[in-house]
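For reference, the sequence and a predicted model appear below.
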Amino acid sequence: MKFYSVLFIFLILLSCGTKQEKILPEERALTEAVYSSAIIQPDSLYQVYAIVSGILDANLVEEGDLVSKGKPLMQIINSTPEINSQNAKLALHLAQQNYTGSAAILSSIEDEITAATLTYKNDSINYHRQKNLWDQHIGSKVQYDTKKLNYELASTQLKLLRNKYNRTKNELNTAVKQAQNNYQSSSILNQDFTVESKINGKIYALYKEPGEIVTTMEPIASIGSANRFIIELLVDEVDIVRIALNQEVVISLDAYAAVLFKGKISKIYPKKDERNQTFKVEAIFVEQPKVLYPGLSGEANIIIAKKEKVLTLPKSYLIDGNKVKTDEGIVTIKTGLENMDYIEIVSGISKDTYVYKQN
């Protein structure tokens, strides 16, 4: 008798141990979302680079300062461009003196032209006077030929000097323009040693201290918007095709515990980051928090779809993603929206169908 009592209790315990959990599908609001990490960054954030190399002479601003477009940020020193600028200025002054100064080259040619003109006029008068005499058979042929030759030589010399004047004037004018260009170029290069802000914004970082070497390959500062921030999201490549502009985003930040912020997708970058197989997506706040800092991190859910009243099951009750166990055995179902915990049941079972959880 005692043996049968023990056996009965064992069978009861065994049956209780193998009993499966079962539930009925429930109607609920269901939101499908794509998860992403989130990092806060200032809008229009950019790295400042010098376009010349040298030594940092002074930082003209401090981290946290507000700056306007065109405001000087840093001063770099390098003696070579300044010397080149001075030499270019001297070359320009010399070229201008040669072209328009009191000792200009053109002045000496003008004097030669004046003398040649007088000679030409004198030889012209002598030639035509001798020609008239020769036409009247007065004088000798030698005298006539001599006067004619002097006249022709004077005419040729005058033409040569005028051509020389015009050619020299063009050459000197070109030399002045070239010297002006060289001086302007060297002056601009000299101005490049003062680094200026390209936007109205805020200094978020300075990477160099006075005395350090500055190159064109390294950033020297970081500037961005002072009061407008964006949310940088990294979306997995399997989800990127489901992301679209203006989709709603729910953001939680570590700095604001238990507070959810709303945003919307504003930009989708088309190139994948091969290192982590993700795509960069930007969102903007619908209502931005009063205090934000670059680099604040958190999590975000990008809302793909919403339904207010759908039949759902916990995802843990599914078999192979599209089957469930019922009183009638294994049944194939059609699913729809899903989140981390629940999935929509489109067809296959009803709200009165008990579904068993697989052990």
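The structure has been received and is ready for your questions.

For the rest of this, base every contact and every neighbour count on C-alpha atoms.
Fine.

what's the distance between residue 302 and residue 170?
Distance of residue 302 to residue 170, computed by Cα to Cα, to the nearest Å: 70 Å.

hang on, I meant residue 313
Residue 313 is 91 Å from residue 170, by Cα to Cα.

ok, these two, which is more surrounded?
Taking neighbours as other Cα atoms under 10 Å, residue 313 and residue 170 compare with residue 313 leading, 24 against 13.

Which elements pack onto the strand or helix carrying the more buried one?
Per DSSP states H and E: residue 313 is located in strand 297-314. Counting contacts by 3 or more Cα pairs under 8 Å, 6 or more residues apart in numbering; DSSP states H and E, strand 297-314 packs against strand 26-42, strand 248-253, strand 342-347.

From the contact counts, what lies against whichever helix or strand comes after the last one?
Think strand 342-347. Using DSSP H and E, the helix or strand that follows strand 342-347 towards the C-terminus is strand 355-356. Packing contacts for strand 355-356, counted by 3+ Cα pairs under 8 Å, 6+ apart, involve strand 22-23, strand 323-326.

ok so, going back, the helices and strands packed on strand 297-314 into CSV, with extra columns for distance to residue 187?
Formatted as CSV, the helices and strands packed on strand 297-314 follow (distance: least, Cα to Cα, whole Å):
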stretch, distance to residue 187
strand 26-42, 35
strand 248-253, 49
strand 342-347, 69
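
okay, those in JSON lines with distance to residue 78 and mean neighbour count next?
JSON lines is the format used below for the helices and strands packed on strand 297-314 (distance: least, Cα to Cα, whole Å; neighbours: other Cα atoms under 10 Å):
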{"stretch": "strand 26-42", "distance to residue 78": "33", "mean neighbour count": "19"}
{"stretch": "strand 248-253", "distance to residue 78": "46", "mean neighbour count": "20"}
{"stretch": "strand 342-347", "distance to residue 78": "66", "mean neighbour count": "20"}
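
okay, pairing it with this:
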Amino acid sequence: MKAAFIISVFLIFYSCSKPAEKITPQRAKLVESVYSSVVIQPDSLYKAYATVIGILDRNLVEEGDRVEAEAPIIQLINIAPELSMENAKLSFQQARDNYSGTSALLKSLEKEIESARLNLRNDSINYHRQKRLWEQKIGSKLDYENRKLAYELSSNKLQVLKEEYERTRNDLSIQVRQALNNYKSSEFTSGEFTVTSKINGVIYALYKEPGEIVNTVEPLALIGSANNFVIELLVDEMDIVKVEVGQKTFVTLEAYGSRVFEAKIKKIYPAKDESTQTFKIEANFLKDPPKLFPGLVGEANIVVAEKEDALIIPKEYLLDEDRVLTEDGPVRIVPGIQDMEHIEIISGIDENEPIYKPEQ
């Protein structure tokens, strides 16, 4: 009796507090999509850089010009090779002077060899004179041995100097040849340097004017396809797992108002932009708008799922993420795909089950 009384009280209370707004689930087509911002860019867009430090002599093209692959677009006056050539020339001259000039290292060694040769001749005369005296039992053995030692030392020193001379001569000869090769190489690369286009396309931007210093880290030009454009989309990391190559995408551009263009996902870049917490995606128009320009912006909805005969309810009728309010109280449901306003019911209730809008 007590349990029945409690249930009766609950039902009376529930019926009195039950929300007035109720509906039943409906069958309809449901499309789930992922929102993305859009920027239009030319295909194969890239920035051209110099490979050397120099001064911009002149731009050979203007912004908007069409160019072919390998066509010259910017001409530089090369500074670094000029300096390298001058340094190589000085190194070559120094190596040549060391080998055969007035300050040659070999001349110093030649003087030392000549001096060693004179010392050897003098020590040889003294040694042989002292040797003959010693054989005649004249003089002391110590004098004989001292003369002999001096002679041997002079002979060894002369031999060492000759070997050092040959080694130095060979080293200097190699240094001269190396310095000459470096000089010729730097001379070959000096002069004007030309930056060329890598693709058939259009010059979208020129970043430097004649007379400005050019380095290898700042771009000189922006070049891209003349007719082929891609749609760059930025997708939030919460939605990226739903996106696949080949999915349909509906694009609106600010330049074309409410007009909608259909596209298809072509590429998903795997690296996340940490600054925006988004992933970059590329798509292609199925039919291009009449005119496109780099930098046009807009919005896109990527279709990630769709169902023709889905059982749906408005999202505002969800009690929690997976419950609805019925005649018998809260019921757990299994949700399916969803759009901004509706969500699919996989199981839990059917299309004949009334549900109530929760009180806010």
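Alright, I've got the coordinates. Here the structure is a predicted model, which means the values were calculated and not measured.

Mean neighbour count, the helices and strands packed on strand 355-356 of structure 1: which tops it?
Each of these was scored by mean neighbour count; the highest is strand 323-326, a mean of 18, by mean count of other Cα atoms under 10 Å.

After superposing, tell me the mean distance of the helix or strand following that strand to structure 2.
Next helix or strand after strand 323-326 of structure 1 toward the C-terminus (DSSP H and E): strand 329-332. For strand 329-332 of structure 1, the mean distance to aligned residues of structure 2 following superposition is 5.9 Å (mean Cα distance after the TM-score superposition for structure 1).

one step back: which positions within the strand holding residue 313 of structure 1 qualify as buried?
With burial defined by 16 or more other Cα atoms under 10 Å, the residues of strand 297-314 of structure 1 counted as buried are 297-298, 300-304, 310-314.

Stretch 100-107 of structure 2 now?
Neighbour-count burial for stretch 100-107 of structure 2, counted by 16+ other Cα under 10 Å, picks out 104-107.

And stretch 323-338 of structure 1, by the same measure?
Across stretch 323-338 of structure 1, burial judged by 16+ other Cα under 10 Å covers 323-326, 332, 335, 337-338.

before we move on, what about stretch 48-58 of structure 2?
Under the neighbour-count criterion of 16+ other Cα under 10 Å, stretch 48-58 of structure 2 has 48-50, 52-58 buried.

can you give me the strands for the stretch 151-300 of structure 2?
Under the criterion DSSP state E, counting those that start in this stretch, the stretch 151-300 of structure 2 contains strands at 192-196, 201-206, 213-214, 221-224, 229-236, 248-253, 260-273, 278-285, 297-314.

Could I get these in a markdown table, plus columns for distance to residue 99 of structure 2?
Below are the strands of the stretch 151-300 of structure 2 laid out as a markdown table (distance: least, Cα to Cα, whole Å):
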| stretch | distance to residue 99 of structure 2 |
| --- | --- |
| strand 192-196 | 34 |
| strand 201-206 | 51 |
| strand 213-214 | 39 |
| strand 221-224 | 49 |
| strand 229-236 | 64 |
| strand 248-253 | 74 |
| strand 260-273 | 59 |
| strand 278-285 | 63 |
| strand 297-314 | 69 |
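
Out of the ones you listed, which gets nearest to residue 358 of structure 2?
Closest approach to residue 358 of structure 2 among those is made by strand 297-314 (11.8 Å; Cα to Cα).

Strand 229-236 and the closest one, what's the angle between them?
50 degrees (axes from the mean of the first three to the mean of the last three Cα atoms, to 10 degrees).

Mean distance between strand 297-314 of structure 2 and structure 1 after superposition?
Mean deviation for strand 297-314 of structure 2: 2.8 Å (mean Cα distance after the TM-score superposition for structure 1).

which ones are touching the residue positioned nearest the centre of structure 1?
Centroid-nearest residue in structure 1: residue 46, 7.6 Å away (criterion: Cα atoms, centre = their mean). The contact partners of residue 46 of structure 1, by Cα atoms under 8 Å, 6 or more residues apart in numbering, come to 222-224.

do you know how far the closest residue to residue 81 of structure 2 other than its chain neighbours is from residue 163 of structure 2?
In space, and not counting its chain neighbours, residue 81 of structure 2 is closest to residue 190: 4.9 Å by Cα to Cα, 6 or more residues apart in numbering. Residue 190 of structure 2 sits 41 Å away from residue 163 of structure 2 when distances are taken as Cα to Cα.
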